[in-house]
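**Q** after the sequence you'll find the predicted model.
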Amino acid sequence: MSNTLLITGTDTGAGKTFLTTVLAAYWRKYRPQSSLGIMKPIQSGVGDRELYHALFTLDQSPDETTPLYFKAPLAPPIAAAKENRTIDLALVWQTLLKLQQRRDFLLVESLGGLGSPITHELTVADLAGEWRLPTILVVPVRLGAIAQVVANVALARQAKVNLRGIVLNCTQPRFDEEIADLTPPELIQSFTHIPVLGCLPYLEEPTNLTKLAQVGSNLDWEILSL
């Protein structure tokens, strides 16, 4: 899936949705002649799918964006059990293939982090590895981030995930010195041997498409564009 990029994170709230909107806004502004698709394959609770359809004109249905949708904002196995449903990964895979074939570039936002459960047996990392999805790891700029990165990269390698790069994300306003102290790119790259593609600044208006596209222009698109 050379035109598909999976966005995952170290944990819930790392900034996956923010990075996905940044990449989509950049793609729409600077590559308007090519087609873009966005997926949130499994969603628990209201949020990302609704945001993507509000921000972008997507030539796809909500069911194509999110094939599996559960009401409770819980881990999918638990949310599915509350509705007496199962996790139909075949449906997710088929929808992914259809969108991938119809789009020049497909962004896929995972749920939670690499270690988040999808079923009672599989995590996000397992699925990313089995489906051979080129993956970007979002890391929030905060104390403890280095340890989280090291652990997540180890999990990615164990699951044979094609981890292409790391993107740092300021979930609150940060000075350059704070970013360098909390998430030093050189140290992260030294431990993980994975390139840091950039750092997303905190935005007070995270739905401003012009600002999102501008933020996206500062990332390493040579790797992101696959």
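**A** Happy to help now that I have it. Residues are numbered from 1 along each chain as shown.

**Q** use CA for all of it now, contacts and neighbours both
**A** Fine.

**Q** what about I194, which helix or strand?
**A** I194 belongs to no helix or strand when elements are defined using DSSP states H and E.

**Q** count the residues that sit near it.
**A** Other residues lying near I194 total 16 when counted by other Cα atoms under 10 Å.

**Q** which residue sits closest to it in space, ignoring its chain neighbours?
**A** What sits nearest to I194 in space, not counting adjacent residues and going by Cα to Cα, 6 or more residues apart in numbering, is G165, at 5.7 Å.

**Q** are we agreed that the one you found is in a strand?
**A** Yes - per DSSP: H, G, I helix; E, B strand; the rest coil, G165 lies within a strand segment.

**Q** show me where the chain has its strands.
**A** Ranges of strands within the chain are 4-9, 36-39, 42-44, 68-70, 105-109, 135-140, 163-169, 196-200, based on DSSP state E.

**Q** okay if I get the ones you listed as TSV plus distance to T20 and mean neighbour count?
**A** Formatted as TSV, the entries for the strands of the chain read as follows, by distance: least, Cα to Cα, whole Å; neighbours: other Cα atoms under 10 Å:
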stretch	distance to T20	mean neighbour count
strand 4-9	7	26
strand 36-39	8	25
strand 42-44	15	23
strand 68-70	19	21
strand 105-109	7	23
strand 135-140	10	27
strand 163-169	11	23
strand 196-200	11	21
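
**Q** could those be laid out in a markdown table, adding distance to S217?
**A** As requested, the strands of the chain are exported to a markdown table (distance: least, Cα to Cα, whole Å):
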| stretch | distance to S217 |
| --- | --- |
| strand 4-9 | 17 |
| strand 36-39 | 17 |
| strand 42-44 | 28 |
| strand 68-70 | 32 |
| strand 105-109 | 17 |
| strand 135-140 | 16 |
| strand 163-169 | 13 |
| strand 196-200 | 10 |
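
**Q** from Q101, how far out is the residue nearest to I194?
**A** To Q101, G165 is 24 Å away according to Cα to Cα, to the nearest Å.

**Q** enumerate every residue touching H53.
**A** The contact partners of H53, by Cα atoms under 8 Å, 6 or more residues apart in numbering, come to P62.

**Q** below is structure B, check it against A:
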Amino acid sequence: MKGLLMADTVPGTAGTEAIAAPVAVSKAIAAYLTKHRHSQLQGLSVPEDLAIADWGQLWRDYTELLERGEPLAIALPHSFGAAIDATSTLAEWAGDWRLSVLLTLPINAHSFSLATAFAALARQSQAQLLGFVVWGSGSAEAVKALSEPIEATLRVPVLGHLDLQPQDLENPDALATAAAQLNWELLPW
């Protein structure tokens, strides 16, 4: 088993006012695992300011959490291309630590371009991109119109669509119900 990094494609635009999209997806997955699989989603605490992170301590914490055998996710309210320091990005970190990656993708006119760019970044960084979770309000037709070309052209799956309202974020049943719609077989646990 390995960890899962959840990051954004466009931070600040895909989340609700209360919470960033990757963090909301992580909360939904945690609620689903608790309710339906009777397991806990472990999380690695990474500072919001990546430049001040103690990467040696984070590695020790990460390996210790992996040894427990429970699903492990790192949800960051940053873009997958965000800089950690002057020489590395989240994408490179994911590749170095062999993290699987799940990216949130908004529904807008630029979503296919974003998916293309971030799939290329994952390949360049040698990070295993498991897929995208489409985030935000949109019709089933809009999600399908976005998902089909991503899967056909990029060969990267879209695990599903989550449209959580701020009040849903504190409701474990609403979170678990929303997350039940994702293609779970594509996740690393």
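**A** Noted; the coordinates are in hand. Bear in mind that the values here come from a model prediction, so they are computed numbers and not experimental data.

**Q** coming back round to it: in contact with the residue nearest to I194 of the first structure, which residues?
**A** Applying Cα under 8 Å, 6+ apart, the residues contacting G165 of the first structure are 135-137, 194-197, 223.

**Q** what does it align to in the second structure?
**A** The alignment partner of G165 of the first structure in the second structure, by TM-score structural alignment, is G131.

**Q** aligned partner of A28 of the second structure in the first structure?
**A** So A28 of the second structure corresponds to V22, using TM-score structural alignment.

**Q** count the residues that sit near the residue nearest to that match when sequence neighbours are not counted.
**A** Computed as Cα to Cα, 6+ apart, the closest residue to V22 of the first structure that is not its neighbour in sequence is L212, at 4.8 Å. If you count neighbours by other Cα under 10 Å, L212 of the first structure ends up with 23.

**Q** hang on, L212 of the first structure packs against W27?
**A** No - with contacts counted by Cα atoms under 8 Å, L212 of the first structure stays clear of W27, the gap being 10.4 Å.

**Q** coming back round to it: corresponding residue for the residue nearest to V22 of the first structure in the second structure?
**A** L212 of the first structure maps onto L175 in the second structure, by TM-score structural alignment.

**Q** what residue of the second structure is the furthest out?
**A** A86 (23.6 Å; Cα atoms, centre = their mean).

**Q** where along the second structure do the helices fall?
**A** Secondary structure of the second structure (DSSP state H): helices at 21-32, 55-67, 90-96, 111-125, 140-149, 172-179.

**Q** tell me the contacts of P71 of the second structure?
**A** Contacts of P71 of the second structure by Cα under 8 Å, 6+ apart are 1, 3, 39-42, 189.

**Q** now with 10 Å?
**A** Contacts here follow Cα atoms under 10 Å, 6 or more residues apart in numbering; on that basis P71 of the second structure touches 1-4, 30, 33, 39-43, 65, 187-189.

**Q** check I74 of the second structure too.
**A** Counting by Cα under 10 Å, 6+ apart, I74 of the second structure has contacts 3-7, 22-23, 26, 41-46, 62, 99, 101.

**Q** just E151 of the second structure next, same as before
**A** With the criterion set at Cα under 10 Å, 6+ apart, E151 of the second structure makes contact with 131-132, 157-158.

**Q** could you redo the last one with a cut-off of 6 Å?
**A** P157 (Cα atoms under 6 Å, 6 or more residues apart in numbering).

**Q** what is the aligned counterpart of it in the first structure?
**A** By TM-score structural alignment, E151 of the second structure lines up with Q189 in the first structure.

**Q** now its match: how far from T210 of the first structure?
**A** 30 Å.

**Q** run a quick neighbour tally on D61 of the second structure.
**A** 13.

**Q** make that A140 of the second structure, sorry
**A** 10.

**Q** map it onto the first structure.
**A** Using TM-score structural alignment, A140 of the second structure sits opposite D176 in the first structure.

**Q** could you give the number of residues near the residue mapped onto R102 of the first structure from the second structure?
**A** Per TM-score structural alignment, the equivalent position to R102 of the first structure in the second structure is R68. By other Cα under 10 Å, 10 other residues sit near R68 of the second structure.

**Q** kindly report the same for S190 of the first structure.
**A** S190 of the first structure sits with 11 neighbouring residues when counted by other Cα under 10 Å.

**Q** how near is it to V150 of the first structure?
**A** Going from S190 of the first structure to V150 of the first structure by Cα to Cα gives 10 Å.

**Q** kindly report the same for V138 of the first structure.
**A** Applying Cα to Cα, the value for V138 of the first structure to V150 of the first structure is 13 Å.

**Q** and A94 of the second structure, how many neighbours?
**A** So A94 of the second structure, with other Cα under 10 Å, has 22 neighbours.

**Q** check contacts around the match of A28 of the second structure.
**A** V22 of the first structure touches 212-213, 216, counting by Cα under 6 Å, 6+ apart.

**Q** measure K27 of the second structure to A176 of the second structure for me?
**A** Using Cα to Cα, K27 of the second structure is found at 9 Å from A176 of the second structure.

**Q** which residues are common contacts for those two?
**A** Common neighbours of K27 of the second structure and A176, using Cα under 6 Å, 6+ apart, do not exist here.

**Q** look up how far Y52 of the first structure lies from the match of A28 of the second structure.
**A** 11 Å.
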